[in-house]
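In: have a look; sequence and predicted model below, questions after that.
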Amino acid sequence: MSYVDLITCPICLEHFTKPRYLPCLHTYCEECLSDYISAAYKKDDKGFNCPTCRAFNRVELSESFSAKKTANGFPINHLIMTLLDRKNLENKDVNCFSCSKRGRDAPGKFWCYSCSAAFCENCGEFHTSLPILADHRIAPIDESTDASVISLTAHDVCETHPGKKLEMFCHDHDLPCCATCTMVTHRKCESVVTLEDAAKSFKDTDSNDTEQVKDEIKSLIAEFDSKLNDSTKKYKELEEITERHEREIKEYSDKMVNHVNKLKEDFEKTLAEVQSKKMKDISNRKKELSNMQSIVSNSELLLKAVEEKCSRIQLLSLIPKITKLTDEINEKLEIMKKDPITQNIKVIIDESIEECEKIDSIGKIIEN
C-alpha cells in the first residue's frame, strides 16, 4: 500500500473530497461519511461504528442535528489535504475547478492552496480579484517545480477555528494552536511557544520520537500477526477436537436404543452449543484483534506518509494522536492477556452407558 491509497476514500474508492477523520484516524469524504452515518446509525446505542475498524463513535442524531451536520462536525484531515495537493502538483495535469463545475474543460494554470483546487487563467484572475478571497495563496502550477516545499504549510490550519493558521504550540497540552486558541483555551498554560521554536526543538529530537513510535507500531503489528495466527490455529484445533469427540459420542450412541437415542441428541446439542460459544468467542476476539490491527496499520501508513511528504509541524501534531491510540491499544491487549480464550473441550464418556435406562446423560462436557 502506497501513500496514494491514503488519499483514496474507502467508501467511494475515489480521491477524497473534503476528507473528514474519525478519532481512530480513519478518513472518509464528508458526503460519504454523511451517507454512511445515515445508514449505519444505531439509535439504541446513539452512535455508529467506523466502516473500517468498527470503532464506535458516540453521536446523537435528531431533527435539528442531522447526519450531514454530524459528518461536518468531524475534523478536516489537513494531512490528507496536503497529500492531495502533492499529487495534483506533481501531476500538473489538473483541469480548472470552476470550469468543470460549468461543464467546460480547461487546463489548470494556477493552484489555490486555500481551496485545494486548480484554476485556468481567467478563473485564477477572477479568484484573486474577490475581496473575500484576498488571503488565498495562489501560485502558477508550471512554476511549482518543488511540490514538497510548496505544499508543506498549505494546510497547517486550526481544527477548532477554521481558517485560522497554526502559530503557537502548547507544551502543557502537547497541541499546536492558533492565536484564538492561545487566548481562549491556553491563556493559563505555562509553556506556550511559537510553532517555529517548537518545530526547531522537535527537529532536534524527532528522530528518536518518530523511531520510537514506528518501533512501537511494528511491534504491535507483529503481535497482532502472532495473535491472529494463534486464533486461526485455535479455531482449527477446536473443530478437530469437536469432530473427534463427536465420533466418540457416536461410537457409544450406536450401542443404545430408544431412550439412548434421545440422550444422544441432547448431548450433541449441548456440545454444539459449547462449540458455538467458544467459536463465537474466538471469532469475536479475532475480529477485535483485526480491528485494532487496522488502526495500527493505518497509523503506520499515515505516520510514514506524513514523515515523508508533510511538514514537521504536521508530524508534530500527529505523533500525540498516534501515541494515544497505541496506548489505548496496549491497554486493551493487557486486558486480553488477563482474559485468554482457549479452544479446549473435554468430553468424558460414562463407562456405565450400557445401563442406559439408569442414566440421564451420555457424559460430561468440560471447558478448559
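Out: Arrived safely, thanks for sending.

In: only C-alpha atoms for contact and neighbour calcs from this point on.
Out: Fine.

In: was I right about residue 76 contacting residue 21?
Out: Yes - between residue 76 and residue 21 there is a contact under CA atoms under 8 Å: 6.5 Å.

In: next one: residue 26 relative to residue 71, how far apart?
Out: Taking CA to CA, to the nearest Å as the measure, residue 26 falls 13 Å from residue 71.

In: please read the previous query as pertaining to residue 336.
Out: Applying CA to CA to residue 336 and residue 71 gives a distance of 32 Å.

In: now do residue 243
Out: Residue 243 is 49 Å from residue 71, by CA to CA.

In: ok, the two, which is more surrounded?
Out: Neighbours were tallied for residue 243 and for residue 71 using other CA atoms under 10 Å; the higher tally belongs to residue 71 (23 against 12).

In: nearest spatial neighbour of the more buried one, skipping sequence neighbours?
Out: residue 34 (5.2 Å; CA to CA, 6 or more residues apart in numbering).

In: wait, a strand at the one you found?
Out: No - Residue 34 is assigned helix when assessed by DSSP: H, G, I helix; E, B strand; the rest coil, not a strand.

In: helices along this protein, start to end?
Out: Secondary structure of the chain by DSSP state H: the helices cover 3-6, 30-40, 67-73, 78-91, 97-101, 121-129, 147-150, 179-184, 195-253, 259-309, 312-338.

In: so can I have CSV of those helices showing distance to residue 61?
Out: Conversion of the helices of the chain to CSV gives the following (distance: least, CA to CA, whole Å):
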stretch, distance to residue 61
helix 3-6, 29
helix 30-40, 9
helix 67-73, 7
helix 78-91, 26
helix 97-101, 32
helix 121-129, 37
helix 147-150, 40
helix 179-184, 28
helix 195-253, 35
helix 259-309, 25
helix 312-338, 26
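
In: putting a second one here so we can go through both:
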Amino acid sequence: MAECGRPPELDLHLLECPICLERLQKPKSLSCLHCFCQECLGTYITKELPGKMASATSFPCPVCMRVTSPVNPVESKDKWAEHFPTNAVIKDLIQLKERSSGPLYCKPCQTKGNMTNPARFWCKKMDETFCEACKIQLHDNIHSDCDILDISGCGGVRPNQEKSAPRCDQHDEKKVWYCEDHQLLGCNICIFKNHRRCDEVTTATEYFQKLKDESRLEDMQDMLKKNTEVIDLIVKDFDEQLQNLVQNQEVALQSITDLRQKVDKRLNTLQKDVTDKLIASFKEEKINMEASLRQCERLMNSMLNTMKSSVTAVERNDHIETIVLYQRGQAEVESCKALITEMRKVVHVRQH
C-alpha cells in the first residue's frame, strides 16, 4: 500500500465559508458551485447587496459575481438561501471532521494491532475509515454499492473510482456523463431524457481525458495563477488607499476642529453641518472600499483554492472533481477579468 509519511488530513479550505472564513454551517451551493453557510448567504442576500441590486430578482455570487437566480423566486429574500441545495459531500466531510479530533486511522488495521496506519477512505454507510488495501480487500467485496469518500491528503489515485461518483439529485443515479453543449454532468436518465439531441455528449472519463489532452486544465490553472497575482496587487492597493483615507480623514477632522476654535458661535450650526457631511462622505467611501476589498479577497482565496484542488484532483485522476473544478475555475477567471476592468474604471474616476 502506498504511504505518504503522515496521517491524512482533510482539505480544510473546502470546509470553510468564503464569507465568514469559519467552518461551513448548513453548506449551500450556488449554480457556480461556490458553497456558503446558509446564514452567511442569507445575510449577504438581504443586507449586503447595495442599492438597486438589493431589489433585484437575482443576485451575484459573493465570490465570482456570477448572477444567480433563486430556486423559488416567489419566496421572500430572507428565504432564498435555505432553498439552495445542500452540499451533501461537504456536509459529510464536516460531520467526519467534527467527530475526529485527531488524525484518521484505518479501523480494520487497528483491530489487527496496527494503530497508526493512516486512513484514506471513509464509508458513510458503515461510518468506518479504511486504508487503500483494506478498502479493496474488505469493504469493496461486501459493500460494492456504497458511496465512499476519499479523505486522503496525499494526492494518490482513488481505487474503484467509479463507485464514488456523485449521484443525480433527481434520479439517484451515478453521474457518469457530461454534456458539453450545456456544460452539465448527468446520469443515464438525464442524458436520455434531456440531452439526446445534443451534439457533444461524452462520458465523464472521456471529457476528463479531453481536458488533459488539450491542455485546458493547465491553461485554466495558469490563468487562475496570473489573475490571483493581479488581484493580490489590487488588494494591496486597497490597503494603501484605506490607510491614506484614514489619514486624510484625521487631517480633515483636525482642520475642522481648528476652524471651529476660530469662528464665532454664530457659525457653530454651519460648522456642525459641514462636519457631519464630511464624516458621512468618508464613511461611505470607506464602506465601499472595504466591500470591494472583501470581494477581491474572496475571489483571490477562491481562485487559490480552486487551483490547488484542481492540481490535486488531476493527480488523483478524479474525473468528476476535475471537471467540476474546471468549470468553477472558468467562472472565477471570467469574474476576475470583469472585476479587474471594473476596478480600473473606479481608479480612473478617482484620479480625475
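Out: Received it, and whenever you're ready, just let me know what you need. Note that the structure is predicted; figures quoted are calculated from it, not measured.

In: thinking again about what came up before, please tell me how far the residue nearest to residue 71 of structure 1 sits from residue 28 of structure 1.
Out: Taking CA to CA, one finds residue 34 of structure 1 at 9 Å from residue 28 of structure 1.

In: who's more crowded, the two?
Out: Per other CA under 10 Å, whichever of residue 34 of structure 1 and residue 28 has more neighbours is residue 28, with 30 against 18.

In: related to what we said a few turns ago, I figured the residue nearest to residue 71 of structure 1 hits residue 67, correct?
Out: Yes - if you go by CA under 8 Å, residue 34 of structure 1 and residue 67 touch, sitting 5.3 Å apart.

In: list the contacts of the residue nearest to residue 71 of structure 1.
Out: 67-71 (CA atoms under 8 Å, 6 or more residues apart in numbering).

In: try it again at 10 Å.
Out: Counting by CA atoms under 10 Å, 6 or more residues apart in numbering, residue 34 of structure 1 touches 28, 66-72.

In: nearest to residue 249 of structure 1, out of those: which one, please.
Out: Closest approach between those and residue 249 of structure 1, by CA to CA: residue 28, at 52.5 Å.

In: could you say which of the helices of structure 1 is packed most deeply?
Out: Each of the helices of structure 1 was scored by mean neighbour count; the highest is helix 78-91, a mean of 21, by mean count of other CA atoms under 10 Å.

In: what packs against that helix?
Out: In terms of contacts (3 or more CA pairs under 10 Å, 6 or more residues apart in numbering; DSSP states H and E), helix 78-91 of structure 1 is packed against helix 3-6, strand 19-21, strand 110-112, strand 117-119, helix 147-150, helix 259-309, helix 312-338.

In: now that helix, how far from the chain's geometric center?
Out: 20 Å (CA atoms, centre = their mean, to the nearest Å).

In: returning to what we had before: and for residue 34 and residue 28 of structure 1, which residues touch both?
Out: residue 71.

In: so how far is residue 271 of structure 2 from the residue lying farthest from the centre of structure 2?
Out: Going by CA atoms, centre = their mean, the residue of structure 2 most distant from its centre is residue 264, 57.6 Å out. From residue 264 of structure 2 over to residue 271 of structure 2 the distance is 10 Å, taken as CA to CA.

In: distance to residue 60 of structure 1 for the helices and strands packed on helix 78-91 of structure 1 - can I get that in CSV?
Out: Below are the helices and strands packed on helix 78-91 of structure 1 laid out as CSV (distance: least, CA to CA, whole Å):
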stretch, distance to residue 60 of structure 1
helix 3-6, 29
strand 19-21, 18
strand 110-112, 36
strand 117-119, 33
helix 147-150, 40
helix 259-309, 24
helix 312-338, 24
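
In: closest to residue 189 of structure 1 out of these?
Out: Once the helices and strands packed on helix 78-91 of structure 1 are compared by CA to CA, helix 312-338 is nearest, at 17.9 Å.

In: from the contact counts, what lies against that closest one?
Out: Packed against helix 312-338 of structure 1 by the contact rule (3+ CA pairs under 10 Å, 6+ apart) you find helix 78-91, strand 168-170, strand 175-177, helix 195-253, helix 259-309.
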